[in-house]
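one predicted model, sequence on top.
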Amino acid sequence: MTATRRGLLIILSSPSGAGKSTLARRLRTWDADIEFSISATTRAARPGEEDGREYHFVDEAAFKAQVSHGGMLEHAHVFGNFYGSPRAPVQATIDQGRDVLFDIDWQGAQQITNSALGAHTLSIFLLPPSIRELRNRLEKRGQDDAETIARRMEKSWDEISHWGAYDFVIVNDDLDETEEKLKTIISATRLRRSQQPGLTEHVRHLQSEFEELS
């Protein structure tokens, strides 16, 4: 059965501590047609991780082969390992009318937007209400020591400086309000002409009806 719509590649980016991960989970709870992207990596699986659940675990040769053949929508080399988003499962998902959610930085977002599936992307950047509040959120999480928080804060401005490259930008000063804004943006973007593969045929049918009645 042909999908009534084509899925979106939803890109969600923000500096660490701006609420991206929390909102990504809320969107997945809101609509089961939104799936999290599962990245491929060349690092070894850690205890408790399963291939195809946390990551697609591949060797470096296979990873580089996918990159050279256009099989990765985006990729990066981080701390000695490669990470990337395989194109094939994303393509299959959006062809079935479901969306794929990417929790990535501005560099990955740029690569996906410029990829072969770029016409179906929706990019959203989350800004914190203030730098002071961003630091407060990182400290309240209790996940990082002072040195790690300092590094995250230093990196945050580099992330924020690329806000202008995104389709939508939201100041996340209230999680519930931001969630509702995200839902509105996604619902509206699903109605773009590029996301409705049956529109051309429907208009042809209308034209045929019009000619029959003329």
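Received, thanks.

CA only for contacts and neighbour counts going forward, please
Noted.

could you pull out the strands in the chain for me?
Defined through DSSP state E, the strands belonging to the chain, from first to last, are 9-13, 34-36, 40-41, 56-57, 72-78, 81-86, 99-103, 121-127, 168-171.

hold the first one in mind and look at this next one:
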Amino acid sequence: MEAKEQGLLIVLSGPSGVGKGTVCAALRKRDVPFTYSISVTTRPPREGEVDGVNYFFKTKEEFENMIKRDEFLEWARYVNHYYGTPRRYVEEQLNAGRDVLLEIEVQGALQVKKKFPQGIFIFLVPPSLKELEQRIVSRGTESRDVIHNRMVVAREELEMMKHYDYVVVNDKVELACDRIEAIILAEHCKRERMMKHYITALKEAE
């Protein structure tokens, strides 16, 4: 009795500087069985980047046509280039039974939630605002004014926590990864998901 369980769309976001990229990199090193979402962009490929591996590279016209056809779970424009999460690619992975991890900013995550409310939305937070500011300062790449503005935005983004299913504190990267893996395991074991899985399998066995 077998029936393929659909994968989970896991959306990870949080305020700037909280360490989303670091946590995702650590999850990769653990060989967690995720498929990482590949974005579509209109910027030119950098040396060594491969279409369909690093990004799906499109022209501005192609991207705008995709917007018109509602082919993105979310999209935005940064520094004169478009970036977006392709709905078809994500759905193909999910239908194949693969979990898809999407690391994204808060506004993009809210776009995804409108179109894909069944996703699992995880909000990564710092241990404190003071710690978040220290992390940004320690980069040594931004002026005091920029840091102040980032903290103002971070406070606004923290208020968006109410739109998420889970909140994970990134006090230590390894502990944050443990918590995220535990959330995914629990989601796969939910009654609603398991019942659907076995009802389908029983029907196919008749």
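Structure's in. What do you need? What you see is a predicted model, and the numbers here were worked out from it, not measured in a lab.

picking up where we left off before, identify whichever of the strands of structure 1 lies nearest to residue 19 of structure 1.
strand 121-127 (7.7 Å; C-alpha to C-alpha).

and that closest one, what does it pack against?
Counting contacts by 3 or more C-alpha pairs under 8 Å, 6 or more residues apart in numbering; DSSP states H and E, strand 121-127 of structure 1 is packed against strand 9-13, helix 106-113, strand 168-171.

by how much does the first one deviate from structure 2 on average?
What it means is strand 9-13 of structure 1. Once the two structures are superposed, the average separation between strand 9-13 of structure 1 and the matching residues of structure 2 is 0.7 Å (mean C-alpha distance after the TM-score superposition for structure 1).

ditto for the last one
Compared with structure 2 after the fit, strand 168-171 of structure 1 shows a mean deviation of 1.5 Å (mean C-alpha distance after the TM-score superposition for structure 1).

state the span of structure 2 onto which that strand is aligned.
Following TM-score structural alignment, the partner segment of strand 168-171 of structure 1 in structure 2 covers residues 166-169.

which residues touch that stretch?
Around stretch 166-169 of structure 2, the neighbours that count as contacts under C-alpha atoms under 8 Å, 6 or more residues apart in numbering are 121-127, 161, 176, 179-180.

just the buried ones out of these, please.
Neighbour counting with 16 or more other C-alpha atoms under 10 Å marks 121-126, 161, 176, 179-180 as buried within the contacts of stretch 166-169 of structure 2.

next, format those as JSON lines and append distance to residue 20 of structure 2.
As requested, these are exported to JSON lines (distance: C-alpha to C-alpha, whole Å):
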{"residue": "121", "distance to residue 20 of structure 2": "13"}
{"residue": "122", "distance to residue 20 of structure 2": "11"}
{"residue": "123", "distance to residue 20 of structure 2": "10"}
{"residue": "124", "distance to residue 20 of structure 2": "7"}
{"residue": "125", "distance to residue 20 of structure 2": "9"}
{"residue": "126", "distance to residue 20 of structure 2": "10"}
{"residue": "161", "distance to residue 20 of structure 2": "15"}
{"residue": "176", "distance to residue 20 of structure 2": "10"}
{"residue": "179", "distance to residue 20 of structure 2": "14"}
{"residue": "180", "distance to residue 20 of structure 2": "12"}
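
what's the closest of the helices and strands packed on strand 121-127 of structure 1 to residue 66 of structure 1?
When those are compared for distance to residue 66 of structure 1 using C-alpha to C-alpha, the nearest one is helix 106-113, at 15.0 Å.

could you list every helix and strand that the closest one packs against?
In terms of contact count using 3+ C-alpha pairs under 8 Å, 6+ apart, helix 106-113 of structure 1 is assigned the packing partners strand 9-13, strand 72-78, strand 121-127.

how about the helices in structure 2?
Here structure 2 has its helices, by DSSP state H, at 20-29, 60-68, 87-95, 106-115, 129-139, 144-158, 173-188, 191-205.

what's residue 16 of structure 2 aligned with over in structure 1?
For residue 16 of structure 2, the aligned residue in structure 1 is residue 16 (criterion: TM-score structural alignment).

could you check the distance from its match over to residue 138 of structure 1?
Distance of residue 16 of structure 1 to residue 138 of structure 1, computed by C-alpha to C-alpha, to the nearest Å: 8 Å.

tell me if I'm right that residue 57 of structure 2 and residue 45 touch.
Yes. With contacts defined as C-alpha atoms under 8 Å, residue 57 of structure 2 counts as touching residue 45 at a distance of 7.2 Å.

those two: who's more crowded?
The residue with the greater number of neighbours, taking residue 57 of structure 2 and residue 45 and applying other C-alpha atoms under 10 Å, is residue 57; the counts read 20 against 14.

how about the nearest residue to that one, chain neighbours excluded?
For residue 57 of structure 2, ignoring the flanking residues on the chain, the nearest one in space by C-alpha to C-alpha, 6 or more residues apart in numbering is residue 41 at 5.3 Å.

my guess is that neighbour contacts residue 54. True?
No. Proximity of residue 41 of structure 2 to residue 54 does not meet the contact threshold set by C-alpha under 8 Å, at 10.1 Å.

who's more crowded, these two?
A side-by-side neighbour count of residue 41 of structure 2 and residue 54, using other C-alpha under 10 Å, places residue 41 first with 22 against 15.

check contacts around the more buried one.
Under the criterion of C-alpha under 8 Å, 6+ apart, the contact list for residue 41 of structure 2 reads 55-58, 63, 81-84.
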